[in-house]
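Engineer: The sequence and its predicted three-dimensional model are supplied below.
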Amino acid sequence: MKDRHGVELSRRSVAQYRKDMSLAAGGSRPSDAVTND
């Protein structure tokens, strides 16, 4: 049961991380250019 819960949390974390990355890639792109400058 504990393992299952851990996997669920991991999956949720990965999903959120991917979503965050997607948002960052689409919204933080201009910011990245500024940082590059």
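Structural biologist: Cool, the structure landed.
Engineer: going forward, measure contacts and count neighbours with C-alpha atoms only.
Structural biologist: Noted.
Engineer: Now find how far off-centre the longest helix along the chain is within its chain.
Structural biologist: When every helix of the chain is counted residue by residue (DSSP state H), the longest turns out to be helix 2-27. On the basis of CA atoms, centre = their mean, to the nearest Å, the separation between the geometric centre of helix 2-27 and that of its chain is 6 Å.
Engineer: next, the one to line up against it:
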Amino acid sequence: MDSDAKKALRFMALKAAIFIVFPALVAVVTVLVML
């Protein structure tokens, strides 16, 4: 049970990281393209 909770927590953290990093990456690419 403990390992399952850890796995779910890690998965949520990964999703949150992707959710934050991806828009930032898109913004950086957009700025570079506009320059």
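Structural biologist: Nice, I can see it. All values reported here derive from a predicted model rather than from experimental measurement.
Engineer: Which stretch of the second structure lines up against the longest helix of the first structure?
Structural biologist: Under TM-score structural alignment, the counterpart of helix 2-27 of the first structure in the second structure spans residues 3-28.
Engineer: Tell me the spacing between residue 20 of the second structure and residue 26 of the second structure.
Structural biologist: Plainly put, residue 20 of the second structure is 11 Å away from residue 26 of the second structure if you go by CA to CA, to the nearest Å.
Engineer: Ok, residue 13 of the second structure next?
Structural biologist: 20 Å.
Engineer: Kindly report the same for residue 19 of the second structure.
Structural biologist: The value you get for residue 19 of the second structure to residue 26 of the second structure, if CA to CA is used, is 11 Å.
Engineer: repeat for residue 15 of the second structure
Structural biologist: As for residue 15 of the second structure, its distance to residue 26 of the second structure is 17 Å (criterion: CA to CA).
Engineer: again, but for residue 14 of the second structure
Structural biologist: When distance is defined by CA to CA, residue 14 of the second structure is 18 Å away from residue 26 of the second structure.
Engineer: Equivalent analysis for residue 5 of the second structure, please.
Structural biologist: Residue 5 of the second structure sits 32 Å away from residue 26 of the second structure when distances are taken as CA to CA.
Engineer: same thing with residue 3 of the second structure?
Structural biologist: 34 Å.
Engineer: Settle it for me: which of these two has more neighbours?
Structural biologist: Neighbour count, other CA atoms under 10 Å: between residue 3 of the second structure and residue 26, residue 26 has more, with 11 against 8.
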